[in-house]
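Asks: Got a predicted model here, sequence first, then my questions.
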Amino acid sequence: MISLQDDLDSLVNSPSSFSEKAGERGTIKPKADFNAGEDAAALKDAIVGLGTKEKVLIDILTQRSNAQRQLICEAYQEATGRTLLEDLKGDTGGDFEDLLVALITPPAAYDCHEVMRAMKGAGTKDSTLIEIFASRSSKQIKALFEVFKKGRSWVHFKNLFPTVPDIILKFCFCFQGKRDESTTVDTEQAKEDAKTLYEAGEKKWGTDESKFVDILCQRSIPQLRQTLVEYKNISGKTLQQSIEGEMSGDLEELLVAIVKCVKSVPAYLAERLYESMKGGGTDEATLNRIMVSRSEIDLMDIRAEFKKLYSYSLLSAIESDLSGEHGDCVKALCGGDD
């Protein structure tokens, strides 16, 4: 039987979704022999004709890369004088509309939209903020902030979103693409960081949260994986076990999410998908966000982790939970059974 320590040791050199090239483990690939004009014309016919042909919308928008969808949007506006966004909003509705709009939105703009939506209104959706910032690469987070607006400080964030807990805001601001992206591992630094985390949490009366945010937000993924190994050596527990035992609320959820993503973004997002569909009612916003944002990155790996964790496939979960055009569109993104 493989021990937890062995698992951590093997983790250090394992592939990471943070460094994977787009498309390698995604379910959506760029279409060969792509013609934006032809796709735009087909979408126009599907929308403008008598009754919307939802299957055409799904077939085209789920089988093109996001970059190709942007070209389709340009061709559509040139051909019709209207934006595809306006026509989709005028001709579809509900969760299906939300999903189609997400598909034609550039990735950084979509992440920014989801962050802003999570921060506004009654009750901040902290889990959405945590999910996005914990699972995105430095490049993705830099792009998100560029969409939001350059030069905003943490104070600006606090003024804009007074209902968001301070620890979540600090975390989001610290994550402005500051993570080291090197692949080399400094074992002595990992030991030092592990000791710092142990003394800031497990060994301390009260938690020095700033030490956790600084280390977990800025060290490279390989470096943090080595730190997890060293922490287990010092503490006798995993860092996740210590966090869950010592902390609660937003801080616990935040730090556990980071640790889970350091180990495996696909496994973390598989859990998020499961949570979005379990029990009565579906969290369609989370389901849409993960399926769209990971469809060209690592959705194949998320599918594999889902099957490993829950003993049934992601596709079968979607089929049980969703119906109609929205269900058909999500299934198309899923790309197959396992």
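Replies: Yep, it's here.
Asks: When you work out contacts or count neighbours from here on, use the C-alpha atoms and nothing else.
Replies: Will do.
Asks: ok, now which ones touch Ala118?
Replies: Taking Cα atoms under 8 Å, 6 or more residues apart in numbering, we find Ala118 in contact with Thr124, Lys125, Asp126, Thr128, Leu129.
Asks: how does it look with 6 Å?
Replies: By Cα atoms under 6 Å, 6 or more residues apart in numbering, Ala118 lies in contact with Thr124, Lys125.
Asks: In what element of secondary structure is it found?
Replies: helix 107-119 (DSSP states H and E).
Asks: Just the buried residues of that helix, please?
Replies: Neighbour-count burial for helix 107-119, counted by 16 or more other Cα atoms under 10 Å, picks out Pro107, Ala108, Ala109, Tyr110, Asp111, Cys112, His113, Glu114, Val115, Ala118, Met119.
Asks: Next secondary structure after that helix?
Replies: Trace forward from helix 107-119 with DSSP H and E and the next one is helix 126-135.
Asks: can you give me how far the helix or strand following that following helix is from the chain middle?
Replies: Using DSSP H and E, the helix or strand that follows helix 126-135 in sequence is helix 138-148. Here the centre of helix 138-148 is set off from its chain's centre by 13 Å, with Cα atoms, centre = their mean, to the nearest Å.
Asks: what's the answer for stretch 273-291, then?
Replies: 13 Å.
Asks: For it, give me every contacting residue.
Replies: By Cα under 6 Å, 6+ apart, stretch 273-291 touches Leu99.
Asks: Presented hereafter is structure B, for comparison with structure A:
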Amino acid sequence: MSLNLYPDLIHTPDLTPEFPPEIDEACDAIRKATKGFGTSEKKLIKAMAVGPAERTLISIRYEQTKGKALEDLMKKECGGDFGEALRLLALPPDAADARILKMATDGIGASKKYIYPVVCGRSNEEIEILKKTYYKKYGKDLSGILQSELGGDFERLVIESIQGVEEGFDPGYHTQEKAQEDAETFYEAGQGRWGTNEKKLIKILVASPPEHLRNINQEYAEKYGYTLTKALEKELGGALEEAALFVLGMKLKPFETVADLIKQSCAGVGTDEMLLTACIVRYQSILPQVMVAHMEMFGKSVQDRVKKETGGDYEKLLLALLNRAIPDDA
């Protein structure tokens, strides 16, 4: 099964959750930080740079006790990249993912680079949670929105991903023979023919559980001399290639794949702050492993990258989230 990112209380919602004292204290701190003339950004960072479970409880509790949605408060009090990051942190993780998708599909043309990291390489269970949350929050069907905004094989990959069709690993079905068969199908759909059958490639990538896809990758490399990664790089291009490689990566090497996505957000001229924020906020639950992978792959910490690419309160907020996972002096 692909990785779950949401905390347990989102997977098994409690209609009457218990709120530890520190949750009420955080809500009070947020209220004080935004009351009166001016906002105390320092106090907001301290109160909101918390983990996925805590921020879920804070989001619920703040509206209960203060009579205002925390997301709306952050929109009113803070702007820029700092404000956008706080708006995501003001939401439970599933609602934050829904918000990213809403922003990515508003206006003329969808922002594909924000869409596929949210919906691709996710567990069936979390895809179902995300679709329900999107409908509850925006009153629209996520599949319909994405179909209306996307096209071609990229749309096919995204829609296949949000159908929740990943198979559960069954050793009796996902045998070595099945891996050999799927490796051959993958080859015949790509390198083994003139023109690429993207439909077959997408089906194998999305439906195969990580354990089986790992075996397909091994069989493919032994028989054809290429890994699946190299095969996709040769056969695909553009956003479809990026998304397909992301699906493959999240199933085979999820921590390295997210580390590379963080690097991509800072690559080239100018930083993609929205992508950087989304990475750090969405992958909070696996940040320690991602940060270790980032150091091993690139020889620098995620904190160092953030310090170089960002500034002001936005930098302080991201560093607070990262230092919560692995302190900078660790």
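Replies: Now that the structure is in, tell me what you want to look at. Please read all numbers here as calculations on a predicted model, not as lab measurements.
Asks: Could you get me the TM-score between them?
Replies: Between these two chains, after superposing, the TM-score reads 0.85 (TM-score structural alignment, normalised by the length of the second structure); 310 aligned residues with a Cα RMSD of 2.5 Å.
Asks: In the second structure, what range does the helix holding Ala118 of the first structure match?
Replies: The alignment of helix 107-119 of the first structure onto the second structure (TM-score structural alignment) covers residues 93-105.
Asks: Superpose on the first structure and give me the mean offset of the matching stretch.
Replies: Mean deviation of stretch 93-105 of the second structure relative to the first structure after superposition (mean Cα distance after the TM-score superposition for the first structure): 1.9 Å.
Asks: Show me what Gly311 of the second structure aligns to in the first structure.
Replies: Per TM-score structural alignment, Gly311 of the second structure is aligned with Ser323.
Asks: what's the neighbour count on its match?
Replies: Neighbourhood size, Ser323 of the first structure [other Cα atoms under 10 Å]: 13.
Asks: can you list the buried residues of helix 107-119 of the first structure in a markdown table and add distance to Ile258 of the first structure?
Replies: Formatted as a markdown table, the buried residues of helix 107-119 of the first structure follow (distance: Cα to Cα, whole Å):
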| residue | distance to Ile258 of the first structure |
| --- | --- |
| Pro107 | 21 |
| Ala108 | 20 |
| Ala109 | 23 |
| Tyr110 | 21 |
| Asp111 | 18 |
| Cys112 | 19 |
| His113 | 21 |
| Glu114 | 19 |
| Val115 | 17 |
| Ala118 | 18 |
| Met119 | 20 |
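Asks: which of those sit farthest apart?
Replies: Pairwise distances across the buried residues of helix 107-119 of the first structure peak at 18.6 Å for Pro107 and Met119 (criterion: Cα to Cα).
Asks: so how far is Pro107 of the first structure from the residue mapped onto Glu22 of the second structure from the first structure?
Replies: In the first structure, the residue paired with Glu22 of the second structure is Asn35, using TM-score structural alignment. To Pro107 of the first structure, Asn35 of the first structure is 21 Å away according to Cα to Cα, to the nearest Å.
Asks: can you check Thr227 of the first structure too?
Replies: Counting by Cα to Cα, the gap from Thr227 of the first structure to Pro107 of the first structure is 31 Å.
Asks: what do you get for Lys142 of the first structure?
Replies: 12 Å.
Asks: Just give me how far the helix holding Ala118 of the first structure sits from the chain centre.
Replies: For helix 107-119 of the first structure, the distance to the chain centre is 11 Å (Cα atoms, centre = their mean).
Asks: Give me the angle between it and helix 138-148.
Replies: Put simply, helix 107-119 of the first structure runs at 70 degrees to helix 138-148, going by axes from the mean of the first three to the mean of the last three Cα atoms, to 10 degrees.
Asks: From Cys329 of the first structure, how far out is the match of Gly311 of the second structure?
Replies: From Ser323 of the first structure to Cys329 of the first structure the distance is 10 Å (Cα to Cα).
Asks: Ala102 of the first structure now?
Replies: Ala102 of the first structure is 12 Å from Cys329 of the first structure, by Cα to Cα.
Asks: quick one: the strands in the stretch 51-200 of the second structure?
Replies: With DSSP state E, counting those that start in this stretch as the definition, the stretch 51-200 of the second structure shows no strands.
Asks: Also the stretch 201-338 of the first structure?
Replies: Going by DSSP E, counting those that start in this stretch, the stretch 201-338 of the first structure shows no strands.
Asks: Let me know how buried the spatially closest residue to Ser242 of the first structure that is not a sequence neighbour is, in neighbour terms.
Replies: Spatial nearest neighbour of Ser242 of the first structure, chain neighbours left out: Glu202 (6.3 Å); criterion: Cα to Cα, 6 or more residues apart in numbering. Neighbour count for Glu202 of the first structure, taken as other Cα under 10 Å: 18.
Asks: what does Gly206 of the first structure give?
Replies: By other Cα under 10 Å, neighbour count at Gly206 of the first structure equals 11.
Asks: who's in contact with Asn215 of the second structure?
Replies: Taking Cα under 6 Å, 6+ apart as the test, what Asn215 of the second structure contacts is Ala179.
Asks: aligned partner of it in the first structure?
Replies: By TM-score structural alignment, Asn215 of the second structure lines up with Gln226.
Asks: What separation do you get for that match and Leu160 of the first structure?
Replies: From Gln226 of the first structure to Leu160 of the first structure the distance is 37 Å (Cα to Cα).
Asks: Check Asp193 of the first structure too.
Replies: From Asp193 of the first structure to Leu160 of the first structure the distance is 33 Å (Cα to Cα).
Asks: Good, we can wrap up now.
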